[in-house]
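Visitor: I need the structure of the sequence given here:
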Amino acid sequence: MEPHGSQPLLTAGTPLAEATAAAVLVHGRGASARSILGMGEAFGVEGVAYLAPQAAGNTWYPNPFTAPVASNEPGRSSGLAAVASAVEEAADAGVPTERVLLLGFSQGACLASEFVARNPRRYGGLAALSGGLIGERIDPADYAGDLDGTPVFLGCSDVDPHIPAERVHETAAVFERLDGDVTTRLYEGMGHTVNADERDRVTSMLSALVAE
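Guide: Next comes the predicted model:
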């Protein structure tokens, strides 16, 4: 069953055929592909194509990301397939995976993190904003492969009501084990949102991809 399989992939920024790099943007629960494309365009980096898959009913999976994995199927697996399709779309247009950054916010950050951890290779980067790996418990031994130094940025509030700080640290440990170049920032007292420092960091990650 593919609940998200018939949903559109929206695009913005530089057309893929002309782009130097691409960013796959994964929206959060209750949001939309169109809304997260607005975040992408606000980075203002020329030469980047933005691709945003859309979740059916604006929700990738029904339960908290810390619930047992089976309780979030088939949404989780269908969402991972939607992210994979967006990465493949970029590759088919001539943008190699090492120039594709994956970014997600909240539920989208969880999905983007899960995709990269389950499909390790060199990516242009991962920016997981207010999210972490999916599952009731995280065991680093469950993840294998090599990210080959992929830049990974994990940003979250230290008191986020939806994202336990411990899960952010567990997620960082997994990506470090997979040879990611990991930066973790827990912002004191921030709400469930994206702040200016996070936006600046993502802008720098994208700018590095088009400058290479």
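
Visitor: C-alpha from now on. contacts and neighbour counts both.
Guide: OK.

Visitor: Remind me what the longest helix anywhere in the chain packs against, helices and strands.
Guide: Counting residues, the longest helix found in the chain (DSSP state H) is helix 75-92. Secondary structure elements in contact with helix 75-92, counted by 3 or more Cα pairs under 8 Å, 6 or more residues apart in numbering; DSSP states H and E, are strand 21-26, strand 48-53, helix 107-118.

Visitor: Could you also give me the structure for this next sequence, so I can compare it with the first?
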Amino acid sequence: MSADDPHADAEFATAGSEPEDADVGAVLIHGRGATAQSVLGLADEFDRDDVAYLAPQAANRTWYPQSFMAATEPNQPHLDSALAVVGRAIERLADAGIPAENVLLLGFSQGACLTSEYAARNAQRYGGLAVLSGGLIGETVERERYGGDFEDTPVLLGCSDSDPHIPEERVHETRDVLADLGADVDERIYPDAPHGIFEDEVAAVNDIVAGLGE
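Guide: I've put the predicted structure just below:
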């Protein structure tokens, strides 16, 4: 780990099929204080056994030090380093013959914020995007930062309306940006729910996973 690139040596936990033997893949991004192995447990919730799952591990279990609602600069260089890790995961699957249109990007909490930020900055056709209790990063949403075309990528954007970490308004702003970039966004707001992953979300992601590679 270097000061300029704190996640340069990020390792990847894996599950499911070997990438070289799979037609579809998933990149799973853990939350603050969690581990790659913890988010990789979601692989057991999906009804396919031919998916190559990759889950990178953040240095010190944290992708960036401040709130996702902080100004961008205090989260650097950690944020750029973390975004690069997501890109490397996608590249690793691509090198094994799995194109982005067959890849699910999923993140929870801080990982959901990182996942949505990466995808919006690099909009293209993905197999799917699941943003579970998260939203675009920054003190404000800077639309000029984002570009590309999702080409109807299915997106699940789920969060509690009383999440202590994720303001509902930021979820709506994220929805609008992703939709403006051509995503097919399914926003689900859960009343009076805790900060967590809900069975309804898992079922919705399962549907996305089932459609990978079609």
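
Visitor: hmm, back to that, helix 107-118 and the longest helix of structure 1, what's the angle between them?
Guide: 70 degrees (axes from the mean of the first three to the mean of the last three Cα atoms, to 10 degrees).

Visitor: so how far does helix 75-92 of structure 1 sit from its counterpart in structure 2?
Guide: Taken against structure 2, helix 75-92 of structure 1 registers an average deviation of 0.4 Å after superposition, with mean Cα distance after the TM-score superposition for structure 1.

Visitor: Which strands or helices does the helix or strand just after that helix pack on?
Guide: The first helix or strand that comes after helix 75-92 of structure 1 along the chain, using DSSP states H and E, is strand 100-105. Where contact means 3+ Cα pairs under 8 Å, 6+ apart, strand 100-105 of structure 1 is packed against strand 21-26, helix 107-118, strand 125-129.

Visitor: The first one maps to which residues in structure 2?
Guide: Taking TM-score structural alignment as the measure, structure 2 aligns residues 24-29 with strand 21-26 of structure 1.

Visitor: That stretch vs structure 1 - mean distance after superposition?
Guide: Stretch 24-29 of structure 2 sits 0.4 Å off on average (mean Cα distance after the TM-score superposition for structure 1).

Visitor: Buried residues, that stretch. List them.
Guide: Across stretch 24-29 of structure 2, burial judged by 16 or more other Cα atoms under 10 Å covers 24, 25, 26, 27, 28, 29.

Visitor: What lines up with residue 109 of structure 1 in structure 2?
Guide: Per TM-score structural alignment, residue 109 of structure 1 is aligned with residue 112.

Visitor: any idea how far its match lies from residue 23 of structure 2?
Guide: 24 Å (Cα to Cα, to the nearest Å).

Visitor: Residue 60 of structure 2 too?
Guide: Counting by Cα to Cα, the gap from residue 60 of structure 2 to residue 23 of structure 2 is 32 Å.

Visitor: which residues touch residue 191 of structure 2?
Guide: 160, 161, 162 (Cα atoms under 8 Å, 6 or more residues apart in numbering).

Visitor: Tell me which entries of those lie within strands.
Guide: Counting by DSSP state E, the contacts of residue 191 of structure 2 place residue 160 in strands.

Visitor: so which of the contacts of residue 191 of structure 2 is the most crowded?
Guide: Within the contacts of residue 191 of structure 2, most neighbours by other Cα atoms under 10 Å means residue 160, with 24 neighbours.

Visitor: Kindly state which residue of structure 1 is aligned to it.
Guide: So, by TM-score structural alignment, residue 160 of structure 2 is matched to residue 157.

Visitor: same check, this time on residue 177 of structure 2
Guide: Aligned partner of residue 177 of structure 2 by TM-score structural alignment: residue 174.

Visitor: got it, and residue 137 of structure 2?
Guide: In structure 1, residue 137 of structure 2 lands on residue 134 (TM-score structural alignment).

Visitor: which SSE is that match in?
Guide: Applying DSSP H and E, one finds residue 134 of structure 1 in no helix or strand.

Visitor: ok, it - how many residues close by?
Guide: Neighbours around residue 134 of structure 1, by other Cα under 10 Å: 24.

Visitor: check contacts around it.
Guide: 65, 66, 69, 110, 111, 114.

Visitor: try 6 Å this time
Guide: residue 65 (Cα atoms under 6 Å, 6 or more residues apart in numbering).

Visitor: Quick check: it vs residue 111 of structure 1, distance?
Guide: Counting by Cα to Cα - residue 134 of structure 1 and residue 111 of structure 1 are separated by 7 Å.
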